[in-house]
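Trainee: Sequence unavailable; structure follows:
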C-alpha cells in the first residue's frame, strides 16, 4: 500500500523550494512512500518560475502525511500559504487531517530572521486540524554542528549565501523527510 506525503510549500526566490525538494528526497528514500510536491498560488501577480502544481484541498485530505514550508515573512508564514489554510474549514469540520503526521520547514535571509517563530506559526493550523507534529530530534548529529540552518522545530535554510543548501541543511531536511515518511507509513500500515 503506497504512502503519499504532501510536500506543500510557498517559495518566492527558490530557497524554500530547494528545502521542499530535499525533504521529498528523504520521503522517497523510504520504501513505499511517495512525495507529492505542491505549491500555493500567489495572491497578486505571478511567480517568475513555478515548476510544481498548485495544491488542492482534495490532495491535502487524501495525503498520509504533510510537510509544509514557507519563507520567513516578518517572523510569520507567507500570506499565500496562510490564505490556503484559511480555506480548509471543510477539512476541519470533517476531521480529515486528525492524527496525520506533519512537519514544517522554512528559510530566511539571515540567521536571526525569524525561523523559529515562522515554524511555530505554520504549526498552529496543523494543531487546530489535529495533526501530529514532529521536528528534528537531537539524535541527528548535524543538528549539533550546523552553523547555517536546521532546528529542532524543523528543517531550515539561511539564504544569506544564496539559495544553495549547505551540507547540514540538506542532511537535516532529508532526515526530516525520512522521519515523516517512516512515521506516516507505520501509521497507515497499522490501520
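Mentor: Looks like it arrived, so ask away. A quick note: this is a predicted structure, and the numbers were derived from the prediction, not measured. Residues are numbered from 1 along each chain as shown.

Trainee: CA only for contacts and neighbour counts going forward, please
Mentor: Will do.

Trainee: dump the residue contacts of the closest residue in space to residue 33 that isn't next to it in sequence.
Mentor: Spatial nearest neighbour of residue 33, excluding adjacent residues (CA to CA, 6 or more residues apart in numbering): residue 3 at 4.6 Å. Residue 3 is in contact with 32-34, 63-64, 181, 184-185, 188, counting by CA atoms under 8 Å, 6 or more residues apart in numbering.

Trainee: Try it again at 10 Å.
Mentor: By CA atoms under 10 Å, 6 or more residues apart in numbering, the contact set of residue 3 is 27-28, 30-35, 63-65, 181-182, 184-189.

Trainee: now do residue 178
Mentor: Neighbours of residue 178 in contact, by CA under 10 Å, 6+ apart: 23-30, 33, 172, 184.

Trainee: ditto for residue 99
Mentor: Per CA under 10 Å, 6+ apart, neighbours of residue 99: 64-65, 127, 129-133, 184, 187.

Trainee: mind checking how far it is from residue 37?
Mentor: Counting by CA to CA, to the nearest Å, the gap from residue 99 to residue 37 is 21 Å.

Trainee: do the same with residue 118
Mentor: Taking CA to CA, one finds residue 118 at 20 Å from residue 37.

Trainee: who has more neighbours, these two?
Mentor: residue 118 (26 against 21; other CA atoms under 10 Å).

Trainee: Comparison target below:
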C-alpha cells in the first residue's frame, strides 16, 4: 500500500449476508477512486449469555474493527441490518464503545455514510439509516448520502434510498442484490472516497 493511500473504513454487521454484500459493493466503489483503499471490518455478535465470548478473529468474513482502524481511516461507511427501525444491537454496542474516539476527536471532519438491509421493502430501511447517522454526527463526521444524479435511485423496485444504500433480502434473507442495489452501493462508496480525497487536500 502506498503511504499516501487513504484508508476508507467499511464497517458492517451482517447475519445473513445482505449487509455484507452491500459492504462489498461499497468497497468496490471506494477502490474505483485513485488513491483510496477499502478496509472491510465487522463487529462481534452480542450475547445474552454473560460468559459467552467470541474468538479474537472471526471464523469467516472481515476481521473485527479495532480502535486503530477508526483512528487511521479517512472516511467511514457504516452498515447494519434493520432491527425494529434501528441498527442491530451488535453495531449499537460497538458504537456505544467509541467514547475514547469521541473524547479524542478522532473522527471529527471525516466523511461518513450509512447502509442497511431488511427482510421487507417497508421494514424500516429509512429510519434505520437516519438513526445510524446520529452517533456519527455526535462524532463530528460529515454525512454523505446518494444524490438522485444516480439514476438507479429512480428505477429501483427493491432497496436504495438517498440516505444510503439498502437491500431487500426477503423473509429468508437469501435474496441477492438487485442490479439497482449494487449500483447504488457502488456509487455511494465512490462518492465517499471522492469526498475523502477532497477533504484530505
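Mentor: Perfect, thanks for sending it. What you see is a predicted model, and the numbers here were worked out from it, not measured in a lab.

Trainee: mind listing what's buried in stretch 47-60 of structure 1?
Mentor: 50, 55, 60 (16 or more other CA atoms under 10 Å).

Trainee: where do the helices sit along structure 2?
Mentor: Using DSSP state H, the helices of structure 2 run over 18-31, 67-72, 89-96, 99-104, 125-138, 152-155, 179-200.

Trainee: Quick one: those helices as a markdown table, columns for distance to residue 83 of structure 2 too.
Mentor: Below are these laid out as a markdown table (distance: least, CA to CA, whole Å):
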| stretch | distance to residue 83 of structure 2 |
| --- | --- |
| helix 18-31 | 13 |
| helix 67-72 | 24 |
| helix 89-96 | 8 |
| helix 99-104 | 23 |
| helix 125-138 | 8 |
| helix 152-155 | 23 |
| helix 179-200 | 20 |
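
Trainee: What's residue 19 of structure 2 aligned with over in structure 1?
Mentor: Aligned counterpart of residue 19 of structure 2 in structure 1: residue 16 (TM-score structural alignment).

Trainee: what's around that match, how many residues?
Mentor: 28.

Trainee: Now do the contacts for it.
Mentor: 9-10, 22, 68-72, 105-108, 155-157, 159, 163, 165.

Trainee: Residue 200 of structure 2 contacts residue 35, correct?
Mentor: No. Judged on CA atoms under 10 Å, residue 200 of structure 2 makes no contact with residue 35 at a distance of 11.0 Å.

Trainee: Look at the two and report which has more neighbours.
Mentor: residue 35 (17 against 10).

Trainee: That one matches what in structure 1?
Mentor: Aligned partner of residue 35 of structure 2 by TM-score structural alignment: residue 32.

Trainee: Leaving out chain neighbours, which residue sits closest to its match?
Mentor: Closest to residue 32 of structure 1 by CA to CA, 6+ apart is residue 2, at 5.1 Å.

Trainee: before we move on, what about residue 72 of structure 1?
Mentor: Here the residue nearest residue 72 of structure 1, using CA to CA, 6+ apart, is residue 108, at 5.3 Å.

Trainee: Number of residues surrounding the one you found?
Mentor: Neighbours around residue 108 of structure 1, by other CA under 10 Å: 24.

Trainee: do the same with residue 2 of structure 1
Mentor: 12.

Trainee: what's the matching residue for it over in structure 2?
Mentor: Residue 2 of structure 1 maps onto residue 5 in structure 2, by TM-score structural alignment.

Trainee: doesn't residue 30 make contact with that match?
Mentor: No. Counting by CA under 10 Å, residue 5 of structure 2 sits too far from residue 30 to count as a contact (11.7 Å).

Trainee: anything in contact with each of those two?
Mentor: Common neighbours of residue 5 of structure 2 and residue 30 (CA under 10 Å, 6+ apart) are 36-37.

Trainee: Can I have the buried ones of the contacts of residue 16 of structure 1 as a ChimeraX selection?
Mentor: Remark: buried members of the contacts of residue 16 of structure 1, expressed as a ChimeraX selection using 16+ other CA under 10 Å:
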select :9,10,22,68,69,70,71,72,105,106,107,108,155,156,157,159,163,165
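
Trainee: Among the contacts of residue 16 of structure 1, which are located in strands?
Mentor: 9, 68-71, 105-108, 155-157 (DSSP state E).

Trainee: mind checking how far the corresponding residue of structure 1 for residue 109 of structure 2 is from residue 19 of structure 1?
Mentor: In structure 1, the residue matched to residue 109 of structure 2 (TM-score structural alignment) is residue 99. Per CA to CA, residue 99 of structure 1 is found 24 Å from residue 19 of structure 1.

Trainee: now swap in residue 37 of structure 1 and tell me
Mentor: 11 Å.

Trainee: Around residue 183 of structure 1, how many other residues sit close by?
Mentor: Residues near residue 183 of structure 1, counting by other CA under 10 Å, number 17.

Trainee: If you could redo that for residue 164 of structure 2, that was the one I meant.
Mentor: 27.

Trainee: Correct me if wrong: it contacts residue 185.
Mentor: Yes. At 7.7 Å, residue 164 of structure 2 counts as touching residue 185 under the criterion of CA under 10 Å.

Trainee: From residue 5 of structure 1, how far off is the match of residue 35 of structure 2?
Mentor: 11 Å.

Trainee: This completes my enquiry, with thanks.
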